[in-house]
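Peer 1: give me a model of this one.
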Amino acid sequence: MATDLRLPTSNIVLPDKDRFLNEENPFEAMMSRFDRAAALLDLDPGIYQVLRHPEKQITVSVPVMMDNGEVRVFTGHRVLYNTSRGPAKGGIRFDMAVNLDEVTALAAWMTWKCAVVNLPFGGAKGGVVCDPLQMSVGELERLTRRYTAGIIDTLGPDSDVPAPDVNTNERVMAWIMDTYSMHVRHTVTAVVTGKPVEMGGSLGRREATGRGVMFVVREALAHLGRPMAGATVAVQGFGNVGSVAAKLLAEQGCRIVGISDRTGGFHNPEGIDVAAAIAHVQKHKSLDGFNGGDQLSNEELLELDVDVLVPAALENVITSKNAARVKARIIAEGANGPTSAGADAILEEKGIFVIPDILANAGGVTVSYFEWVQDRGGYFWSEDTVNERLRDIMTRSFQDVLALSRQHRVNMRTAAYMLSITRVATVHKLRGIYA
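Peer 2: Below is the predicted model of the structure:
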C-alpha cells in the first residue's frame, strides 16, 4: 500500500527536550518518540488522539490454588493497543515488575514494530504479577489457565494472538492454546505463537529474534562501509536473544569481545568462545563461573570500545547518565526499550548509529507471523524457507527505514516511528471512525 511520507513545509513542532523528565516510565519514553515522529509527519489531530490511546486495557484477578492448599490471588493485565491493521499480537510475561504502564508501553511498541516490518497485525501485550521462579510447574499451569480464562473474550486467531515473553515459554503457550481450545470445543493452533513444533509451532521461531538482530547489524555495517569480518561486538544479556545474536554474528566473522548476563560479564579483546559460553549457560543457567576473559560489570560492558553494541537484556540500560560514555559505532537494540528517551539526543550527537528496537528485534514477531500463517493454512515450511523469508523482510525493512532517515535527515529511530505511524494512520484514514 502506498503511503505519503512527504514532510509538511511548515508547522513542524518538536516536543520540548524537557519532556524527558521520567526516564524510568516506559510509556512516557515510548510516547516521547511517538510525539516527535507525529510532529514531523504533521499528523491529523484526530488520528493523533486515536493513536495516543490504547484500544483496550484489561486487568483481571487470578486466584490460584497453591501446592500447599493456600489460595493466592495474582493480578494479570492484557492491553490491546491498536488493531486497525489486523489481530493484536504481543507476548505474555510473568514477572514481579509487571504493571499496567509497562504493559501498555510494550503493547504500543508492538503496534509500531508490526507496522515497521509491514505485518498485518496490531499490537498487544500481557502479563501477570508473580515470581515464576518461586512457583512449581503445577502452580504455573493453574496460574496460566486461570489468567487465560480471565482474558479469553479478547483471544482468538482473528482478534488477539499471544506469544512467549519474559519468563514464559513454549510450554506456557501450549497451556494457553489448550485452555482456549477447550472453551471453544475444538483445537485452535493459531490462537498463540511460539508453541512447540509438535503443536503447530514454526521451525526457526526460537532463534528468530537473535537472527533478525544479525541481519540488521549486517545491513548497518554495510551501510557504514565496515566489513563483518573482524567487527567487534559486545552483547549485554546472554539469554535467548543475546546468545543467538552472538552466535550468528560470530558465524558471520564478527569478533565477540564482550558478553554479560545478570551475574556479570566477561571481556576478551581476542574474542570469546561463544559456543563454550552457550554450553556453560545451558549447564549452569548463567554465565557465573565461565572462564571467558576478564570479568566486568554490565555497566562496564556498555562502555566498551566496539563496533557493535547489542543491549539484549533489560529496559533503560542506556540513559542520560551513561550515554556519553558509550563508545560503540552501532547500537542494535535486541531488547525492548534498552535506550531511554533522554539518551537519544546524546547518542545522536556522538554520531552513534542506533538500530531501534522496533526494527532490530522484530525478527521474533515476524516468524510469529509465519507461524500464524502456517497454522491457518495447515501447511508448514522448512527452516531454510523460514530463515530466507525472515532475511528478506528484515533486510527490506531496514532499507525502508534507512531511506526515510536519509530523505528527511532524521535518525533511524525517528524514521522507524515515522514509517510505522504512517502505515497505521493510513489504515485509520481509509477505515474511518465507526459511529
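Peer 1: every contact and neighbour count from this point should use C-alpha atoms.
Peer 2: OK.
Peer 1: pull out the buried residues from the lengthiest helix in the chain.
Peer 2: In the chain, with assignment by DSSP state H, the single longest helix is helix 383-408. For helix 383-408, burial by neighbour count (16 or more other CA atoms under 10 Å) applies to 386-387, 390-391, 393-395, 397-402, 404-405.
Peer 1: make sure S260 is indeed in a strand.
Peer 2: Yes: checked against DSSP: H, G, I helix; E, B strand; the rest coil, S260 lies within a strand.
Peer 1: show me what contacts it?
Peer 2: Counting by CA atoms under 8 Å, 6 or more residues apart in numbering, S260 touches 235-238, 266, 287, 297-298, 301.
Peer 1: again, only this time at 7 Å
Peer 2: 235-238, 266, 298 (CA atoms under 7 Å, 6 or more residues apart in numbering).
Peer 1: quick one: which of those residues sit in helices?
Peer 2: Members of these lying in helices (criterion: DSSP H): N298.
Peer 1: relative to S136, how far out is the residue of the chain positioned farthest from its centre?
Peer 2: Distance from the C-alpha centroid of the chain peaks at G69, with 37.3 Å (CA atoms, centre = their mean). G69 is 13 Å from S136, where distance means CA to CA, to the nearest Å.
Peer 1: please enumerate the strands of the protein.
Peer 2: Along the chain, the stretches classed as strands by DSSP state E are 56-65, 71-82, 88-94, 122-129, 160-164, 232-236, 255-261, 264-267, 294-296, 308-311, 330-332, 353-355.
Peer 1: which strands or helices does the fourth one pack on?
Peer 2: When contacts are defined as 3 or more CA pairs under 7 Å, 6 or more residues apart in numbering; DSSP states H and E, strand 122-129 packs onto strand 71-82, strand 88-94, helix 100-116.
Peer 1: the structure of the following sequence is requested for comparison with the preceding one:
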Amino acid sequence: MSEHQAYSFFESVERSFDKAAKFTQWDLGILEQIKACNSVYRMRFPIKRDDGTIEVMEAYRVQHSQHKSPCKGGIRFSDEVNQDEVMALAALMTYKCAIVNVPFGGGKGGIKINPRNYSVYELEKITRRYTSELVKKNFIGPGIDVPAPDYGTGEREMAWIVDTYASLKPGEIDAAGCVTGKPVTQGGVRGRKEATGLGVFFGIREVCNMPDVMEKQGLPLGIAGKRVVVQGLGNVGYHSAKFFRESGAIVVGLAEFEGAIYNPEGLNEEEVFQHRKKTGSILNFPGAGNLAKNTDALELECDILIPAALENVINGENAPRIKAKIVGEAANGPCTPEADDIFAQKGILCVPDMYLNAGGVTVSYFEWLKNLSHVRYGRMEKRFTENLNTHILSQIEELTGKQVSDGERKFIMHGPEEQDLVHSGLEETMITATREIMEIWKSNPAIPDMRTAAYVNAINKVATSYSELGIFP
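Peer 2: Next up is the predicted model:
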C-alpha cells in the first residue's frame, strides 16, 4: 500500500463521517451509535468442487444499522472481500439509503472468491449454501435483511437466493421480498438493470442544471455538449455512458482494466462493448487512440469524469493531474479523502458516490414494494390512463378542429408501464436528493465539499430516526 492509503476503507468512511459530524448538533453518543456496525456475521462453510476436492469458503454479512428495517445491501463475489471492506460498504449503505429517503438500514455481504475460477454449478452451490447459512442465523428475510447484486453477482445469483430462501421458509407469502435484483420472471422489477447508471445520469444532470454551481465550475448549463470520460464499462459505466450520450454529451474516453481509448469526436458505448466482445479488449477500437494504462483515462481533458470501476482509483498521487471540472462517483469509494482535499483546492466538484450511485438501491426499494404488494407497477392504472388521455385528446381535437401529429398522439395517449414508473420514481428520488444536499451545503459555507454535505444530510436523518425511536432516554 502506498503512503497515500495508510488507512483501511472502513477508516476512510469513518474519517468522512467525522469530518461531517462537526457540522451537526447531535450528541456524541448518538454519533458513536450511528458510526458503529451493529452486527458482523463471519462464516466458513465447505463446498465440494467438481473435481471432488473440498474447499472451505470465507463469507460475510454485515448489518450496519437497524434504525430502519430491513437492512439492505449487495453481495459481492471477489478475491478482495474482507471484513473491513464489507463493514465500510454496509456503513455507506446506511448513509446512502438515508440520503435518498429509502427506509432501509445499511447492510452488505461478500464471499471471498473469484467467480471466474468456478463452474456455474459450483457457484450455485456456494450461493445456496451461503443463503442457508444466512437463514440459520436470521440474517435474511423481507423484514430483516434484503440482499441484492453487487460486484461479481447478478440476476442469476439472486434467483438462487430467493429459491433457497423460499424452500427453507415454506408458506412465507412475502418470500420473494427477501432479495432484490431478481429476474423479472422471479418477481424482479423492469428497469433495475440500468438503474444505477440512470441514477448517476439524473444526479449529474440536476447538478448541471443549477446556474450557481455551473457558474462556479465555469461551465454552461445543461448536459448537451459536455465532454465525458467513463472509467469502467460494466453495468454502471455502460449505462452512464449511454444516458449521457443520448442526452447530447460527448463521451470522449472509455476505460476498462486492459486499457483505455480516446476519441475527441465521441464514442458509442454499445459499439465499443461489441468490439470488446469480439476482440476481448476495448483497445484498437476503430477511430480511437489507445492509452497505455487504464488509469490514464482519469487524467484526460474533459468536463465530467465518471469513475465507475473500483475504489481508491483517484488518490493523493494522481488527483493533482485530474482535468475534469466535475467528478461523478459512480463506483463505491473511487476517490480517497486526500483526493477530496486536492479537489477542494482545485475547485473540482466531486459528486459523492454515497448518493450518486443510489439508483440501484432506490429501484431495489421499488422491487421490494412490488414483492410485498404482489402486483406489478402499472397494472392497475395503465389502461385507465390511456383511456382517459384518449378521451381528453379527442375532446381537444373536436373543440379546436385541429389534429395532433402521430408522434405527439402516441406520447400523450401512452399509459405508464412498469419501467416508465420505475424511471420516473428514480428521477424524482435523485433530483430531490441532489437539491437537499445542495441546500445543506449552501446554508453552511464552512462545509468544504459536497461529500461532507451529503454526510451531514445522512447523519441528520439517521440521528433523527434514532432519537425519535427513543433508543436514547
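Peer 1: so what's the residue count around the aligned residue in the second structure for G293 of the first structure?
Peer 2: By TM-score structural alignment, G293 of the first structure lines up with A288 in the second structure. Around A288 of the second structure there are 19 other residues, counting by other CA atoms under 10 Å.
Peer 1: excluding covalently adjacent residues, which one is nearest to A288 of the second structure?
Peer 2: N263 (4.9 Å; CA to CA, 6 or more residues apart in numbering).
Peer 1: let me see the contact set for that neighbour.
Peer 2: With contacts defined as CA under 7 Å, 6+ apart, the neighbours of N263 of the second structure are 252-253, 288-289.
Peer 1: distance of the aligned residue in the second structure for the residue farthest from the centre of the first structure from E122 of the second structure?
Peer 2: Under the alignment (TM-score structural alignment), G69 of the first structure pairs with G52 in the second structure. To E122 of the second structure, G52 of the second structure is 11 Å away according to CA to CA.
Peer 1: same check, this time on T24 of the second structure
Peer 2: Between T24 of the second structure and E122 of the second structure the distance, using CA to CA, works out to 49 Å.
Peer 1: neighbour count winner among these two?
Peer 2: With neighbours defined as other CA under 10 Å, T24 of the second structure and E122 compare such that E122 has more, 16 against 13.
Peer 1: how close does the nearest residue to that one once chain neighbours are set aside get to E215 of the second structure?
Peer 2: Counting by CA to CA, 6+ apart, E122 of the second structure lies nearest to R49, which is 6.4 Å off, once chain neighbours are set aside. For R49 of the second structure, the distance to E215 of the second structure equals 59 Å [CA to CA].
Peer 1: more neighbours: which of these two?
Peer 2: Comparing R49 of the second structure with E215 by other CA under 10 Å, the one with more neighbours is R49, at 16 against 12.
Peer 1: the second structure: which residue goes with L155 of the first structure?
Peer 2: Under the alignment (TM-score structural alignment), L155 of the first structure maps onto I140 of the second structure.
Peer 1: over to M418 of the first structure?
Peer 2: So M418 of the first structure corresponds to V456, using TM-score structural alignment.
Peer 1: so its match is in contact with D18, correct?
Peer 2: No: contact criterion CA atoms under 7 Å: V456 of the second structure and D18 do not qualify, at 9.8 Å.
Peer 1: quick one: which of these two has more around it?
Peer 2: Set side by side, V456 of the second structure and D18 show more neighbours around V456, with 25 against 17, by other CA under 10 Å.
Peer 1: neighbours of the residue lying closest to the more buried one once chain neighbours are set aside, how many?
Peer 2: Of all residues not flanking V456 of the second structure in the chain, A20 sits nearest, at 5.4 Å (CA to CA, 6+ apart). By other CA under 10 Å, 22 other residues sit near A20 of the second structure.
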